[in-house]
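Student: Sequence and predicted model, in that order:
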Amino acid sequence: MTMFTVIIPTFNHAEFLRRAIGSVINQSFSDWECLIIDNHSTDHTEEVVASFSDSRLRLLKIHNNGVIAASRNLGVENAQGEWLAFLDSDDFWYSSKLKVVSVEIAQNSQADVISTDELIVSNKSDKKVVLRYGPFCKDFYRILLMEGNRLSTSATVVRKSFLVDKKLRFREDCELVTVEDYDLWLRLAYEKADFAFVHSVEGEYLIHGGNSSANLARHYKNLNFMLHDHVFKVQNFTENNEKIWRLVSARVLLAEAVSVLKTGQWRRAFFLLLRAFYRAPLWLIRHVWTRLSRHRDLELV
């Protein structure tokens, strides 16, 4: 059996895809297959894939109706690897990525999910920020729900058998577009998956105008929908759903305020911030302090 199946969903990202596939071809670890899941692109995506003469590459087609989760799930269903390595078509890995993960697998037989670190790169700035994911800790589901996402899709590898055994996939609801990955990490944690975080920068995540999360209004609407679902229908660490929702929704409002502020919408950011602190002032102060403490090791490159 192949060790890794790399799953790359794509749509009209031919030149980004060329770089992503190239970064897989150039891996120092060779035991992999790569599935490119194309949402019937109208650019030269097929020519880009055909330009790589490697039998480990397979091109699959899907009409996903704008739901990238469907593309990722098609990759999961067709994967022959023991581990599923997700890579978005506008991101890329360094050549040591799969080797580093394979070493962690050999040393940590309990791991079900493995994440490396990555660079966050914007096409509007020369700055590159190292984002260190994790850490894994007790009550990880509660931590992910209350304090926020600690993983990134292109940095994450999941044991396929765990997904199969627990009947987990990316949820394909339209209301979860841009947050379907966070939802899966939550459900993996709920099912007691063991997460391992390797603090080695092994790829780059590109922020550009075409990213699905660039639509802030839709992103935060869907984020609220997904978290509300977890608070009221999934979580079982407390019966006080309303209190938990007040805290979680305050955190989301704060995050939205920061995102909106970066776009120059000062007035909207101010009112979002007011709403956040009205809901949970003391908890938000503690949350901000915790986040700042966690990210003190961020590096500007």
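Tutor: In hand now; what should we look at?
Student: make it CA atoms for all contacts and neighbour counts henceforth
Tutor: OK.
Student: mind listing the strands in this protein by residue range?
Tutor: Applying DSSP state E to the chain gives strands spanning 2-10, 32-38, 57-61, 81-86, 92-93, 113-122, 128-131, 156-159, 195-207, 299-300.
Student: Residues touching the last one, excluding its own?
Tutor: Strand 299-300 is contacted from outside by 127-131, using CA atoms under 8 Å, 6 or more residues apart in numbering.
Student: what separates Tyr278 from Thr2, distance-wise?
Tutor: 52 Å (CA to CA, to the nearest Å).
Student: What of Ser212?
Tutor: Distance of Ser212 to Thr2, computed by CA to CA: 31 Å.
Student: repeat for Asp297
Tutor: Where Thr2 is concerned, Asp297 sits at a distance of 35 Å (CA to CA).
Student: One more: Trp266?
Tutor: When distances are taken as CA to CA, Trp266 and Thr2 turn out to be 51 Å apart.
Student: neighbour count winner among Ser212 and Thr2?
Tutor: Neighbour comparison, Ser212 and Thr2: the larger count goes to Ser212, with 16 against 13 (by other CA atoms under 10 Å).
Student: next, the one to line up against it:
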Amino acid sequence: MNEIVSVVIPTRNRPQLVQRAVKSALAQTLQQIEVIVVIDGIDELTYNTLTQINDERLKVIASPINQGSCAARDLGVSNALSDWIAFLDDDDEWMPQKLELQLAAAKASKYKYPIVSSCLIAQTSHGNLVYPRRVPGAEPLSEYLFVRNTLFQGEGLLQTSTLFTTKELLLKLPFSVCKNIHDDWEWLLRAITFESVGIEFVEQTLAIWHLEAGPSLSKNYNWRLSLSWLQTNRNLFTPRAYSSFVLAEVSARAALNRDWQAFILLLIEAVRFGKPKLRDICLCFGMWLLSPQIRSFLRNLLTKRQVLSPA
């Protein structure tokens, strides 16, 4: 059988979650696939759990050392047999038609290197929501991802478990060029600068993003690390997107510590190197004045695109 799509799943020390992810990949309506699980470091329990799945399409690569999710994804890509690659995080799941619909969108694309994404169900302890609330348009990718019109996350989103693209692009731009901090965002922002790369979007909900799954290979970074990453990659942002990232993404992390000196520092950063609007500054105040719990409650109350179950 000639594999049409190669699925790459990095994992470490989460055997039951990755087993669920693998089963959702193997249950795709598109049957001509291979599912490559890269175990990032010595992890016998995960390896033994995966060997219980009796499907010749599953391939397990056990890396002898822990190098992080970026290196694990690159290792999976280098071992892939297909020209098309789809990523799946070990704590997420796919809907059965995910690969079939994205492959069709990729083949119909005008771009040589399409990056295909989709809507997903964000599953939290407070309920399930459909993200993103708006799809990519003509605006620069950095503005789509980071400029907010509301206080709530999920407006613009290209989440890793929805990404589908060519192996050729991933060999030209491996994930390991990123720094294991905001690596998914950085990869997207770098990729879109390449000639013949463009975003395609399938508006069906094709994945389940488990936001309450616990620690993963993708870490929660503190605000100083996020700010340092942003400053290093300033060239990948428009001025508006730069200020929005500072006032929303970085500020949200700093607000958890209630360090008002950080608030002033970040406001100066946004004004000096970006082009914030009054709305951005008001949203920043909201990050500081409202707790994450209150914001989560309001988001679930006010967001219209809610779903009752992942079915």
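Tutor: Cool, got the structure. Predicted, not measured: the structure shown is a model, and the values here were computed from it.
Student: Would you state the helices of the first structure in chain order?
Tutor: In the first structure, helices defined by DSSP state H lie at 14-25, 45-50, 68-78, 97-107, 140-147, 160-165, 180-190, 216-229, 241-262, 266-279, 281-294, listed in chain order.
Student: Packing partners of the host helix or strand of Met287 of the second structure?
Tutor: Per DSSP states H and E, Met287 of the second structure falls inside helix 278-289. Counting contacts by 3 or more CA pairs under 8 Å, 6 or more residues apart in numbering; DSSP states H and E, helix 278-289 of the second structure packs against helix 251-255.
Student: just checking, what packs against the helix it packs on?
Tutor: In this structure, helix 251-255 of the second structure makes packing contacts with helix 223-232, helix 260-273, helix 278-289, judged by 3+ CA pairs under 8 Å, 6+ apart.
Student: Next, the residues that contact the shortest one from outside, please.
Tutor: Residues from elsewhere that reach helix 223-232 of the second structure (CA under 8 Å, 6+ apart): 181-182, 242, 246, 250-254.
Student: Give me the distance between Ala20 of the first structure and His219 of the first structure.
Tutor: Ala20 of the first structure sits 24 Å away from His219 of the first structure, going by CA to CA.
Student: I meant to write Tyr94 of the first structure there.
Tutor: The span separating Tyr94 of the first structure from His219 of the first structure equals 29 Å under the rule CA to CA.
Student: swap in Phe197 of the first structure?
Tutor: With the distance defined as CA to CA, Phe197 of the first structure ends up 26 Å from His219 of the first structure.
Student: Would you tell me which of the helices of the first structure gets closest to Thr153 of the first structure?
Tutor: helix 180-190 (6.5 Å; CA to CA).
Student: quick one: that closest one to helix 216-229, angle?
Tutor: Inter-element angle recorded for helix 180-190 of the first structure and helix 216-229: 20 degrees (by axes from the mean of the first three to the mean of the last three CA atoms, to 10 degrees).
Student: What is the corresponding segment of the second structure for helix 180-190 of the first structure?
Tutor: Across the second structure, the stretch matching helix 180-190 of the first structure (TM-score structural alignment) is residues 183-193.
Student: Quick one: distance of the matching stretch to the chain centre.
Tutor: Between the centre of stretch 183-193 of the second structure and the centre of its host chain there is 11 Å, according to CA atoms, centre = their mean, to the nearest Å.
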